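In: what's the 3D shape of this:
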Amino acid sequence: MARIRTAAEAEINAAEQMQKLGYGDATALLGGADGGIDVYSSRAYAQVKWRGGSAGKSDLTNLYDTRGTSHARKLLYFSGPGYTDEAVDYADAVGIALFRCEPDGETPPVGAHAPKLVAAARNSTVAVAPPPPPPPEPESPARIVARNAWAMVAGFFGAHWRLLGAVVCTIVLMIAPFGEGNVGLRVFATILAVVGAPVFWLLYVQHRHANDR
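Out: Here you go, the predicted model:
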């Protein structure tokens, strides 16, 4: 919030600070017929003293009496000039949370109860877990079939690549020298087959012997 200059701005700032403390419906009443309450929430009442002398015990007593029998509501007091020692002792005794109301909008806690509100609000913010990620979309039947087929093909080639290489090289060795077409390509294929066929057959035989042991 911008720098506070008036009592109304102080009340609005107090309402904003209460919202940060967890009182989401805190609303500044802006000096109307508020019955001694400057900021209203369904779970808390607050008074704001922007100018004048330090807030005394009588100021806090007025807020305490305004609550009446609604003891479930928390009481907060915001004071620009600060508090007398007697007021702080009284607030600690009856459970009123005291805050300074600084011109820059800051509201440092005073006394025993305000720091507890600040800590509780900070802990609740930290404890909020991020929303869970959306569930993954189910795979389509076609995608499942394709994935399973690819796994089978990959598994087959992974287990039998030696035999497949030996068979392919042997077939090329039988066909390439006697085929038609580009002579250079046939020579190249024949050389590869001459080298590859015995290598793959040797690897295949060694693999079979290793598995038979």
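In: going forward, measure contacts and count neighbours with C-alpha atoms only.
Out: Fine.
In: so for this structure, the centremost residue is which one?
Out: P130 (3.9 Å; Cα atoms, centre = their mean).
In: ok but it is inside a strand, no?
Out: No. Secondary structure of P130 (DSSP: H, G, I helix; E, B strand; the rest coil): coil, not part of a strand.
In: what are the ranges of the strands in this structure?
Out: Using DSSP state E, the strands of the chain run over 27-28, 39-41, 44-49, 74-79, 96-100, 109-110.
In: could I get these as JSON lines with mean neighbour count and distance to W150?
Out: Below are the strands of the chain laid out as JSON lines (neighbours: other Cα atoms under 10 Å; distance: least, Cα to Cα, whole Å):
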{"stretch": "strand 27-28", "mean neighbour count": "24", "distance to W150": "63"}
{"stretch": "strand 39-41", "mean neighbour count": "21", "distance to W150": "63"}
{"stretch": "strand 44-49", "mean neighbour count": "24", "distance to W150": "65"}
{"stretch": "strand 74-79", "mean neighbour count": "24", "distance to W150": "65"}
{"stretch": "strand 96-100", "mean neighbour count": "24", "distance to W150": "68"}
{"stretch": "strand 109-110", "mean neighbour count": "19", "distance to W150": "66"}
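In: want to put them side by side, so please do this one too:
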Amino acid sequence: MTSGNTHKASPTTPPQPRPLRSWQDAEHNAAAWMRYWGYRDAVAQPGGADGGVDVRAGRALAQVKYQAAQVGRPELQRLFGARGRAADKQLIFFTGSGYAGTAVAYADEHDIALFVYELDGRMTAVNATARRVARPPAEGPERSSAAAPERNQPATTGGAELLPAPPQRQPPQQRRPAVRLLLLLLLCFFGFNTIRAGVDAAHGEDMALPFAFITFGLGTAYAVSSPPKTPAGSVAPSSAPATRGTGTED
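Out: Purely as a prediction, here's the structure:
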């Protein structure tokens, strides 16, 4: 029988379905799936004392069970103990049956990936760790970070680099009706004082104080009612972003 460890490179397509007629087939199938998931040096070790490990890779260790009974917590504990001090290695468990509830809880606690394989070799992830491990190579962190655009790079459109729009100047605040009413009252008041000053002048009284009030009132009214002047060289705000050409003109 041809060994399933002949191809060590990480394939871009999942392993083809094939019948699993023995525990050796199950172990080679598990190794093939691990290579597809990115563990390129995954190798099955059928036969002999495995110490609780059936597939080894530089970054992972796996146990494969070819049995009809559910996998319990003790099997996962043996795999966890076989890792020893190599805490950086991912632990993966394969079975053709299923897992007891206590086994799933133990796997979630110790970050062990749980898989169930079909008799044709297909794999089903049981817990969240398995779903993370089984992510296709195209969705791995290396591919996703390379495909993601740089956030700090300015966007470009049609050969022109989009620049941030200049800050828009706030339009002058509209004059309230109350201010206009106050101005009207001031004009009426100082107009009345002007008439009174004329009457007082006819009787020979001093007109300096009324004229001072009139001058002050007119000056105040002029200052309040004068529209704000636009500084020289100011540019009207624009909502469209400025562009800086990156190419040469025809």
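In: tell me, stretch 107-126 of structure 2 lands on which residues of structure 1?
Out: Using TM-score structural alignment, stretch 107-126 of structure 2 lines up with residues 91-110 of structure 1.
In: picking that back up, would a markdown table of the strands of structure 1 with distance to A7 of structure 1 be doable?
Out: Formatted as a markdown table, these follow (distance: least, Cα to Cα, whole Å):
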| stretch | distance to A7 of structure 1 |
| --- | --- |
| strand 27-28 | 11 |
| strand 39-41 | 12 |
| strand 44-49 | 8 |
| strand 74-79 | 11 |
| strand 96-100 | 14 |
| strand 109-110 | 19 |
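In: which stretches of structure 1 form helices?
Out: According to DSSP state H, structure 1 carries its helices in the segments 7-20, 57-67, 85-94, 114-127, 141-175, 183-212.
In: most packed of those helices?
Out: helix 7-20 (a mean of 22; mean count of other Cα atoms under 10 Å).
In: for the strands of structure 1, which one sits closest to R3 of structure 1?
Out: R3 of structure 1 lies closest to strand 96-100 among those, at 14.6 Å (Cα to Cα).
In: helices or strands up against that closest one?
Out: Applying 3 or more Cα pairs under 8 Å, 6 or more residues apart in numbering; DSSP states H and E, one finds that strand 96-100 of structure 1 contacts strand 74-79, helix 85-94, strand 109-110, helix 114-127.
In: give me that answer again for 7 Å
Out: Counting contacts by 3 or more Cα pairs under 7 Å, 6 or more residues apart in numbering; DSSP states H and E, strand 96-100 of structure 1 packs against strand 74-79, strand 109-110, helix 114-127.
In: give me the stretch of structure 1 that stretch 37-47 of structure 2 matches.
Out: Stretch 37-47 of structure 2 maps onto residues 21-31 of structure 1, going by TM-score structural alignment.
In: which of the residues in the helix ranked longest in structure 2 are buried?
Out: For structure 2, the helix with the greatest residue count under DSSP H is helix 177-202. Neighbour counts over helix 177-202 of structure 2 (16 or more other Cα atoms under 10 Å) mark 183, 186-187, 190, 193-194, 197 as buried.
In: what's the offset of the helix or strand that comes right after it from the middle of its chain?
Out: Later in the chain than helix 177-202 of structure 2, the nearest helix or strand by DSSP states H and E is helix 208-225. In terms of Cα atoms, centre = their mean, to the nearest Å, the centre of helix 208-225 of structure 2 is found 63 Å from the chain centre.
In: how about stretch 90-105 of structure 1?
Out: Taking Cα atoms, centre = their mean, the mean C-alpha location of stretch 90-105 of structure 1 is offset from the chain mean by 32 Å.
In: and that stretch, end to end?
Out: End-to-end distance for stretch 90-105 of structure 1, by Cα to Cα, to the nearest Å: 25 Å.
In: list the contacts of it.
Out: 1-4, 13, 57, 75-80, 82, 107-114 (Cα atoms under 7 Å, 6 or more residues apart in numbering).
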